[in-house]
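[1] Here's my sequence, what's the structure:
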Amino acid sequence: MTGDLARLPLPQRTAESRLIVVARARRAEDYAPVLEVLIDAGIRSVELTLTTPGTIEHVPRLLERFGSYADVGIGTVTDADQLTRAVEAGAHYLVTPITNPELLTGALTAGVPLVPGGFTPTELFSSWSGGASAVKVFPAGRLGAGYIKDLRGPFPDIEVVPSGGVDLESAAEWLAAGAAAVSVGGPLLGDAFQGGDLDALRERARAFVALAGGGVR
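    Below you'll find the predicted structure:
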């Protein structure tokens, strides 16, 4: 554990739904219509990425509109300034694709759950032992769900969230293997941020929600 800072659990809606949707839009103005469909379909946790210009600036208004229905996190956090701005914007949780103890300490100090990324046992255990809410196995598409069993041999309590290349079939495998949640992007969102069919998006979202356990239970 990092100093005297206690591990923070994943936000309740995220933990109970076992499903995080990674929304990577071309611009932040495109978030709202897609989030409305996702939340209507039962999605209860959305990670907005900092690779989308204007994300942090749009978070307060998105929280005002959707924050009563779903956890709104900020992802692709890679430095301390981004972390501070994300916390100040009101993010329910933070996600980073890297293993960085300073980011973990910053999130714990701010009282905001952080899910740091990693690929190797050393990276993942470093974050978990440092107080991460869960660890993001990234890119999960390069591995299989059996990786959780491998990790829990030496690290029996580790909480894993696979991300990157997780489709409906592999999501089922990861959850069956004991993943705390699955993080999904393209296989669920498809072309929604490129003007695609939002009714089709709703149906894909419902399929993932049903797979993960029917959303909030």
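
[2] hey, let's count contacts and neighbours off CA atoms from now on
    Noted.

[3] give me every residue that touches the closest residue to residue 116 other than its chain neighbours.
    Once flanking residues are discounted, residue 116 sits nearest to residue 96: 4.8 Å by Cα to Cα, 6 or more residues apart in numbering. By Cα atoms under 8 Å, 6 or more residues apart in numbering, residue 96 lies in contact with 75, 76, 77, 78, 114, 115, 116, 117.

[4] Could you also give me the structure for this second sequence? I'd like to compare it with the first:
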Amino acid sequence: MDLLTALRAHRLVAIVRGDDEDASLHTVLTLVEEGVALVEVSLSGRNALGVIAAARAALGPDAPLGAGTVLTEQDAKDAHRAGADFVVTPAVGEGVSAARELGLPVLAGVMTPTDIVTARRLGATALKLFPAEHAGGPGYLRALRGPFPDLPFVPVGGVDIPAARAYFAAGALAVGVGSPLIGDAASGGSRTALRARARDFLAVVAETDAPSTRAAR
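    Below is the predicted model:
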């Protein structure tokens, strides 16, 4: 898949991490029904590979579907086998290079300028600024865009509705959102409430235009 184009078009990555396999699957499908096109299933959730495989079967071959918390070569291989067509890592490491060798685009976790340079060298498609709220928030993103003005940053970590607006104003290409969007849906909570939160985040996305960027490689 063309991850950079998808991030520019959709600007929101939903992060599903749950302790109930069925609820996690239904969370993925509900998000897609509501128009959240980019969904990442974290490998730290219960039977995440099974969730990815079931979601792939339900969504068909062309829907974007990511695997998150990809740390190792085996993680990348397992995610690819389960049907993920992009991966997300919490850091720059083995998972990035292994995924690229498999032909999977990578949203690579970075925090520092050194991380950014390393992720670019390894072929990351976009840069997950993580954990964004502890890195310094939108102000830190603005600072990074000084030396890296055209790179695609995706802040993740503590991104609620106000923070999403602030990150977009600071130049984020997209945002990754876990609990402020998912709530307890992936553990059996209300899907009606999930739909409402999805609509709220999609409304924020619709407010702003994506910046011009180039792939981080």
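
[5] Against residue 57 of the second structure, how distant is the alignment partner in the second structure of the residue nearest to residue 116 of the first structure?
    For residue 96 of the first structure, the aligned residue in the second structure is residue 89 (criterion: TM-score structural alignment). According to Cα to Cα, to the nearest Å, residue 89 of the second structure and residue 57 of the second structure sit 24 Å apart.

[6] Also residue 86 of the second structure?
    Per Cα to Cα, residue 86 of the second structure is found 16 Å from residue 57 of the second structure.

[7] Just want to know which of the two has more residues nearby.
    residue 86 (27 against 12; other Cα atoms under 10 Å).

[8] which residue ranges form the helices in the second structure?
    Applying DSSP state H to the second structure gives helices spanning 3-10, 21-33, 48-59, 73-82, 94-101, 113-122, 132-135, 137-144, 161-169, 179-182, 191-205.

[9] Output the ones you listed in CSV; the columns should cover distance to residue 42 of the second structure.
    Shown next, in CSV, are those (distance: least, Cα to Cα, whole Å):
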stretch, distance to residue 42 of the second structure
helix 3-10, 17
helix 21-33, 10
helix 48-59, 7
helix 73-82, 10
helix 94-101, 13
helix 113-122, 20
helix 132-135, 18
helix 137-144, 23
helix 161-169, 21
helix 179-182, 12
helix 191-205, 18
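
[10] Ok, which of those helices comes nearest residue 152 of the second structure?
    Of all those, helix 3-10 sits nearest to residue 152 of the second structure, with 7.9 Å by Cα to Cα.

[11] List of residues touching that closest one?
    Applying Cα under 8 Å, 6+ apart, the contact partners of helix 3-10 of the second structure are 13, 36-38, 86, 105-106, 125-126, 152, 173-174, 205, 210-211, 215.

[12] Return the subset of those residues lying in strands.
    Those of the contacts of helix 3-10 of the second structure mapping onto strands are 13, 38, 86, 106, 126, per DSSP state E.

[13] which one of the residues you listed has the most neighbours?
    The most crowded member of those, judged by other Cα under 10 Å, is residue 106 (32 neighbours).

[14] which residues does the alignment partner in the first structure of that one contact?
    Superposed on the first structure with TM-score structural alignment, residue 106 of the second structure falls opposite residue 114. Residue 114 of the first structure sits next to 93, 94, 95, 96, 104, 107, 108, 132, 133, 134 when contact means Cα under 8 Å, 6+ apart.

[15] Quick check: closest non-adjacent residue to the third one.
    Leaving out its chain neighbours, the residue that sits closest to residue 95 of the first structure by Cα to Cα, 6+ apart is residue 75, at 4.3 Å.

[16] Counterpart of that neighbour over in the second structure?
    By TM-score structural alignment, residue 75 of the first structure lines up with residue 68.

[17] any idea how far its match is from residue 196 of the second structure?
    24 Å.

[18] Please say which of the two ends up with more neighbours.
    Neighbours were counted for residue 68 of the second structure and for residue 196 using other Cα under 10 Å; residue 68 has more, 29 against 13.

[19] residues in contact with that one?
    15, 40, 41, 42, 43, 87, 88, 89, 90.

[20] wait, isn't the fifth one in contact with residue 49?
    Yes. Residue 43 of the second structure is within contact range of residue 49, at 6.9 Å (criterion: Cα atoms under 8 Å).

[21] okay, now the nearest residue to residue 111 of the first structure once chain neighbours are set aside: neighbour count?
    Leaving out its chain neighbours, the residue that sits closest to residue 111 of the first structure by Cα to Cα, 6+ apart is residue 8, at 7.5 Å. Neighbours of residue 8 of the first structure under the rule other Cα under 10 Å: 16.

[22] Distance check, residue 8 of the first structure against residue 116 of the first structure.
    Residue 8 of the first structure is 13 Å from residue 116 of the first structure, by Cα to Cα.

[23] shared neighbours of these two, which are they?
    residue 132.

[24] Residue 145 of the second structure -> the first structure?
    Checking TM-score structural alignment: residue 145 of the second structure goes with residue 152.
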